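In: Pasting the sequence and the predicted coordinates here, then a few questions.
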Amino acid sequence: MRRNFGRVSLKKPKRMNIKIRAYWIYKGIVTIMYASLIYFASSRDTSSVPLPLHYDKAIHFIVFGLLSLMICWTLSSFTFGNHWIVKIIVAIGITSLYGASDEFHQVFTPHRSVSVFDWLADTAGAATAAFLWYGITSKWWVKKATV
């Protein structure tokens, strides 16, 4: 009897683990596809598109903020000892590094230039979005737990 109980308890987590892994892979693929879209868009020549002054900083803020949200969404499948600050720091760090690599990539793109201020807008968008993610999800979980 004890052996059967041990076997049953071992099989259930494995099935749940497969579902969790599959969902994590799905989240990761969607996030990587969005990052690829950013890479593709930054490879394009935008010299023919007239933009108002500092409009590009707002675009960087929003686009990389969304990337940070998607990374937070992907990391929500992990349990880093249930420390939300670790997930936020990791999401901001990944997004900031991706923003820096995107700026470096623009060195090789015609009619594009590298700007530290673009990278700062990327990082600010990432930080804002990550803390927004925490604020929204923590209130949602508290509300869900009390219902």
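Out: Structure's in. What do you need?
In: CA only for contacts and neighbour counts going forward, please
Out: OK.
In: all strands for this protein, in order.
Out: Counting by DSSP state E, the chain yields no residue ranges for strands.
In: Got another one to weigh against that:
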Amino acid sequence: MSGMVVAVREWGRWLSYWAPALVWMGIIFFLSGRTADELGGWFPFLPDLNWGHLVGYLVLAVLVRFALKRTVATPRPGGWAVLIGVLYGISDEFHQYFVPSRSPDVKDLAVDAVGALLGVLLVSWLEKRNTRAVFILDRRR
């Protein structure tokens, strides 16, 4: 019985690290399913929705890197976070194929990749500067 309790605790810990990234992926999927007109009405301050791609995938890479660093023994969580971001971007563009007034776009995928890379570079830069923001993220270790 105690082995089961340990397994449940470990699963809960794993989920607590991955939940933010999974929720963010759900938000991206939801927004990806909206028409261009809907998104323009929701985000009038973004005249070019590529900013949404950039910011969305920057945040995704930060969240995925955070989760990887705490749950997977990998020497390069940043590289994996960028790869996961790009793969999710590919799935996002495929999803848009089925959305009225949306279509897959290689330019959007490139912006997704740049956003993921910038997210990882930002966290790496903050870690090197040893800022409080990174300390707060790392305190759960």
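Out: Done, it's in. Note that this is a predicted model, so its numbers are computed, not measured.
In: care to give me the TM-score?
Out: Once superposed, chain against chain, the TM-score is 0.75 (TM-score structural alignment, normalised by the length of structure 2); 127 aligned residues with a CA RMSD of 3.0 Å.
In: Grab the longest helix from structure 2 for me.
Out: Scanning structure 2 for the longest helix, with DSSP state H as the assignment, gives helix 2-32.
In: Report all helices and strands that that helix contacts.
Out: helix 50-71, helix 77-96 (3 or more CA pairs under 8 Å, 6 or more residues apart in numbering; DSSP states H and E).
In: Which part of structure 1 matches the shortest one?
Out: When you say that, I think you mean helix 77-96 of structure 2. The aligned range for helix 77-96 of structure 2 in structure 1 is 87-106, by TM-score structural alignment.
In: In contact with the most centrally placed residue in structure 1, which residues?
Out: Centroid-nearest residue in structure 1: Ile71, 1.9 Å away (criterion: CA atoms, centre = their mean). For Ile71 of structure 1, the contacting residues are 28, 31, 91, by CA atoms under 8 Å, 6 or more residues apart in numbering.
In: Where neighbours are concerned, which of those has the most?
Out: Within the contacts of Ile71 of structure 1, most neighbours by other CA atoms under 10 Å means Ala91, with 25 neighbours.
In: Which residues are in contact with it?
Out: Taking CA under 8 Å, 6+ apart as the test, what Ala91 of structure 1 contacts is 68, 71-72, 75, 126, 130.
In: How many neighbouring residues does Val8 of structure 2 have?
Out: 12.
In: try Gly65 of structure 1
Out: Here the number of neighbours of Gly65 of structure 1 (other CA under 10 Å) works out to 25.
In: what residue of structure 2 takes the place of it?
Out: Match for Gly65 of structure 1 (TM-score structural alignment): Leu58.
In: before we move on, back to that, and which of the contacts of Ala91 of structure 1 is nearest Asn4 of structure 1?
Out: Nearest to Asn4 of structure 1 among these is Leu75, at 34.7 Å by CA to CA.
In: Please say which position in structure 2 that closest one maps to.
Out: Structural alignment (TM-score structural alignment) places Leu75 of structure 1 against Leu68 in structure 2.
In: what's the answer for Asn4 of structure 1, then?
Out: Checking TM-score structural alignment: Asn4 of structure 1 goes with nothing.
In: Can you give me the distance of Asn4 of structure 1 to Ala127 of structure 1?
Out: Asn4 of structure 1 sits at a distance of 49 Å from Ala127 of structure 1 (criterion: CA to CA, to the nearest Å).
In: Which of those two has more residues huddled nearby?
Out: A direct count of neighbours by other CA under 10 Å for Asn4 of structure 1 and Ala127 places Ala127 higher, at 24 against 9.
In: Contacts only, for the more buried one.
Out: 65, 68, 88, 92.
In: So which of those is the closest to Arg112 of structure 1?
Out: Gly65 (21.4 Å).
In: Please report how far the closest one lies from Asp122 of structure 1.
Out: 7 Å.
In: Over to Phe80 of structure 1?
Out: Taking CA to CA, one finds Phe80 of structure 1 at 25 Å from Asp122 of structure 1.
In: what do you get for Ile85 of structure 1?
Out: Counting by CA to CA, the gap from Ile85 of structure 1 to Asp122 of structure 1 is 19 Å.
In: So between the two, which is more surrounded?
Out: Asp122 (31 against 13).
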